[in-house]
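Q: have a look; sequence and predicted model below, questions after that.
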Amino acid sequence: MTDLLTIQGQADVRGSRVLSQLISDGVCRSAWHADRALSTNTTALDQIHKGELLPTDCPRVFLADIQTAGRGRHGRQWISETDNLAVSMVVDAGEVASPSAKLLPISVGVAIAQAIEHQIAPMRVQLKWPNDIWLNNSKLAGILIERSSVAPELAVVGMGINVGSAPEQAVSLMSATGRPIDKLEVLESIIIQVSDIMKSHDDHVINEFRSRCLLTRKRITFQYHGMDRSGECLGIDEHGRMNVQTEDGMTTIESGEVSLVRF
């Protein structure tokens, strides 16, 4: 069992208070907070590899005020300054009966969307399969889920949200709403929603995703068995897989990169 709350460096006191409250409320069992980190996912994986993070410590939240070498999917870099949110949550997927493990990326996307919509109502967030969150037709946040062979039952759920600023061709909550957004309020809401959705039924998660799906009825491009393909997105099935109508018939995609065709 690790310390309930580990603080490193000159971490923002307000952030530590939020984490402490989440632990007290039973939303998570432990947390790690630093003023700066290369990557919250990397820190979490390192603790798992060293045997410092056990299932009894989970859910465990990792928060960095500044992330300097975060990772997105396919090795893309995700740098988070002080006005943005870089957080990882380690969950014991073996304890999660519903939603099923294959729905984890979709479940987390729905949870982030619900948390953000609570902050910016009545605006609605869209979800781009498999794990991006969009707002105003631009990327707002991303999810990266990783596991370690040392403890494959533990899923490291990395989340990056553009709160106060965004890279080119992306959007932040502040630019979309025209007002300052407290990233720690976003943090608290997201961790609560992720924790709650782990208790939801699969059909609820699927329906919530479908209601926000960015790609449904849109023309998309994708890779299938190493080949570039295109077609009309028909949405996700009950297993969270993407169905696409191509000129050769319907194709079901379990994972991979999907792009919206812009005219």
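A: Received the coordinates, thanks.
Q: all contacts plus neighbour counts: C-alpha atoms, from now on.
A: Fine.
Q: and the longest helix along the chain, what does it pack against?
A: If you go by DSSP state H, the chain has its longest helix at helix 104-120. Where contact means 3 or more C-alpha pairs under 8 Å, 6 or more residues apart in numbering; DSSP states H and E, helix 104-120 is packed against strand 126-128, strand 132-135, strand 138-147, helix 183-197, helix 202-210.
Q: residues in contact with it?
A: Here helix 104-120 makes contact (C-alpha atoms under 8 Å, 6 or more residues apart in numbering) with 99, 123-127, 129-133, 143, 145, 177, 186, 189-190, 193-194, 197-198, 205-206, 208-209, 240.
Q: buried ones only from these, please, as a ChimeraX command.
A: Selection of buried members from these for ChimeraX, criterion 16 or more other C-alpha atoms under 10 Å:
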select :99,125,126,127,129,130,131,132,133,143,145,186,189,190,193,194,197,198,205,206,208,209,240
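Q: can you add distance to Gly26 and give the helices and strands packed on helix 104-120 back as TSV?
A: What follows is the helices and strands packed on helix 104-120, written out as TSV (distance: least, C-alpha to C-alpha, whole Å):
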stretch	distance to Gly26
strand 126-128	28
strand 132-135	27
strand 138-147	23
helix 183-197	10
helix 202-210	23
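Q: can you say which of those is nearest to Thr82?
A: Relative to Thr82, the nearest member of the helices and strands packed on helix 104-120 by C-alpha to C-alpha is helix 183-197, separated by 9.2 Å.
Q: excluding its backbone neighbours, what's nearest the residue nearest to the spatial centre of the chain?
A: Closest to where the C-alpha atoms of the chain average out (C-alpha atoms, centre = their mean) is Ile143, at 3.3 Å. Distances taken as C-alpha to C-alpha, 6 or more residues apart in numbering put Met159 closest to Ile143, at 4.8 Å, once the chain neighbours are dropped.
Q: for the one you found, grab the count of nearby residues.
A: When neighbours are defined as other C-alpha atoms under 10 Å, Met159 has 26 of them.
Q: use this one as the comparison:
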Amino acid sequence: MLQQPQPNRWSARLSPPLRVNNAAPSIWPDNVARHILDRVDSTNAEAFRLAPSLTGPAWIMARKQESGRGRRGRAWTDPPGNFAATLVLRPAGGPSDAARLSFVAALAVHDALKTLCGPSLNIALKWPNDVLLNGGKLSGILLESTGAAGQVATLAIGIGINLAAAPDQAAVESGATRPVSLLGETGLTVAPEDFLDALAAQFDAWHRQMLAYGFAPIRSAWLARAAKLGETIVARTGGTETTGRFDGIDETGALILTGPRGRHVIPAADIYFSGA
């Protein structure tokens, strides 16, 4: 689930919208820096540029991201009002340990949305790193890293959320989950800065759980919020397609499918739902 960064020096609006303003203020985590920028090429790229000067974890948010990207180098559309931010960390351990932080990030996005918009919001998590609203793709998470000798030196956890607008269906690949926005689905508006506050607090809480108790509670919480658990889905990796019942994730975060030929453990794939 980890990807190496691209080459660089580090290698229809509803009317009237209802602005969310009744949630309790989030407490910013201790010893975590915050950088809010007007415009960047990519928040992940900016994270790697800033990393040498950072003394600890830092969130980097851009009001406008001009060259955002998702998994496998896919373009990520980022119109004004949407959320684009990256958390940069220096985690202990290797790539497999760092990769499990994508589940922490997904839980944080899920719970931040519920905190700001209410518990009835129909949010679910799609393996490996998407967040769904009413069955459509609201958010994507991209992990990139640098390091050597089996260790991760710097980890960038990029998070994009369609708060205000979503790309047209024609702009996404055939069969992909339809894109949606928070505003378009609910009529609610959330300022990116407000979402960052809630997200940072939720990530910190879940990360502390993982540091204290390991991946098991993260795995359980993620599965409790998972889309299509127990249902038939399709996993595609390159030219290989596997269809089976989604039975969960293992202790590494790999997908578990059960099909006619038995159990499949899949570390990386694109997932497709019937009728998506």
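A: Looks like it arrived, so ask away. In this text, all values refer to a predicted model and were calculated from it rather than measured experimentally.
Q: what's the TM between chain one and chain two?
A: Once superposed, the chains reach a TM-score of 0.81 (TM-score structural alignment, normalised by the length of structure 1), with 233 aligned residues with a C-alpha RMSD of 2.3 Å.
Q: how close does the residue nearest to Ile143 of structure 1 get to Arg262 of structure 1?
A: 27 Å (C-alpha to C-alpha, to the nearest Å).
Q: for Pro167 of structure 1, same thing?
A: 20 Å.
Q: neighbour-wise, which of the two wins?
A: Ranked by neighbour count (other C-alpha under 10 Å), Pro167 of structure 1 and Arg262 place Pro167 first, with 12 against 7.
Q: how about Arg73 of structure 1, what's its partner in structure 2?
A: Using TM-score structural alignment, the partner of Arg73 of structure 1 in structure 2 is Arg71.
Q: which residues touch that match?
A: Arg71 of structure 2 neighbours (C-alpha under 8 Å, 6+ apart): Gln3, Leu142.
Q: returning to that earlier point: right, and the residue nearest to Ile143 of structure 1 touches Val90 too?
A: No. If you go by C-alpha atoms under 8 Å, Met159 of structure 1 and Val90 don't touch, sitting 11.2 Å apart.
Q: now the top strand by length along structure 1 on structure 2. Mean distance?
A: Longest strand in structure 1 by number of residues (criterion: DSSP state E): strand 60-71. Once the two are superposed, strand 60-71 of structure 1 sits an average of 0.7 Å from its aligned residues in structure 2 (mean C-alpha distance after the TM-score superposition for structure 1).
Q: excluding chain neighbours, what is closest to Gly158 of structure 1?
A: Gly158 of structure 1 sits nearest to Ser88 (C-alpha to C-alpha, 6+ apart), 4.2 Å away.
Q: against Ala44 of structure 1, how distant is the one you found?
A: Separation of Ser88 of structure 1 from Ala44 of structure 1 (C-alpha to C-alpha) stands at 8 Å.
Q: more neighbours, those two?
A: Ser88 (29 against 26).
Q: aligned to the more buried one, what sits in structure 2?
A: With TM-score structural alignment as the criterion, Ser88 of structure 1 matches Thr86.
Q: surely its match is in a helix?
A: No. Counting by DSSP: H, G, I helix; E, B strand; the rest coil, one finds Thr86 of structure 2 to be strand, located in no helix.
Q: what sits against it?
A: Residues in contact with Thr86 of structure 2 (C-alpha under 8 Å, 6+ apart) are Thr43, Asn44, Ala47, Trp59, Ile60, Met61, Ala156, Ile157, Gly158, Ile159.
Q: go again using 10 Å as the cut-off
A: By C-alpha atoms under 10 Å, 6 or more residues apart in numbering, the contact list for Thr86 of structure 2 reads 35, 42-48, 58-62, 141-143, 155-160.
Q: can you say which of the residues you listed are buried?
A: Among those, the ones that count as buried by 16+ other C-alpha under 10 Å are 42-48, 58-62, 141-143, 155-160.
Q: in structure 1, what sits opposite Leu257 of structure 2 in the alignment?
A: Alignment note (TM-score structural alignment): Leu257 of structure 2 maps to Val244 of structure 1.
Q: could you check which helix or strand contains that match?
A: Using DSSP states H and E, Val244 of structure 1 sits within strand 242-246.
Q: so what's the gap between the next helix or strand along the chain from that strand and the chain middle?
A: Downstream of strand 242-246 of structure 1, the next assigned helix or strand under DSSP H and E is strand 249-253. Its chain's average C-alpha position is 26 Å from that of strand 249-253 of structure 1, according to C-alpha atoms, centre = their mean, to the nearest Å.
Q: name the helices or strands packed onto strand 249-253 of structure 1?
A: If you count contacts as 3 or more C-alpha pairs under 10 Å, 6 or more residues apart in numbering; DSSP states H and E, strand 249-253 of structure 1 packs onto strand 219-224, strand 227-236, strand 242-246.
Q: out of the ones you listed, deepest packed?
A: Neighbour counts (mean count of other C-alpha atoms under 10 Å) averaged over each of these peak at strand 242-246, with a mean of 20.
Q: who touches the alignment partner in structure 1 of Ala124 of structure 2 in this structure?
A: Aligning on TM-score structural alignment places Ala124 of structure 2 opposite Gln126 in structure 1. Contact analysis of Gln126 of structure 1 by C-alpha under 10 Å, 6+ apart lists 109-110, 113, 132-140, 209-215.
Q: how far does stretch 185-197 of structure 2 stretch from start to finish?
A: Counting by C-alpha to C-alpha, you get 22 Å between the two ends of stretch 185-197 of structure 2.
Q: residues in structure 1 aligned with that stretch?
A: Aligning stretch 185-197 of structure 2 against structure 1 (TM-score structural alignment) gives residues 176-188.
Q: wait, Gly70 of structure 1 sits on Gly160?
A: Yes. Between Gly70 of structure 1 and Gly160 a contact is recorded at 8.7 Å, counting by C-alpha atoms under 10 Å.
Q: what touches both of those two?
A: Residues touching both Gly70 of structure 1 and Gly160 (C-alpha under 10 Å, 6+ apart) are Trp78, Ile79, Ser80, Ala86, Leu144.
Q: now tabulate these in a markdown table and tack on distance to Ser255 of structure 1.
A: Shown next, in a markdown table, are those (distance: C-alpha to C-alpha, whole Å):
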| residue | distance to Ser255 of structure 1 |
| --- | --- |
| Trp78 | 21 |
| Ile79 | 24 |
| Ser80 | 26 |
| Ala86 | 24 |
| Leu144 | 13 |
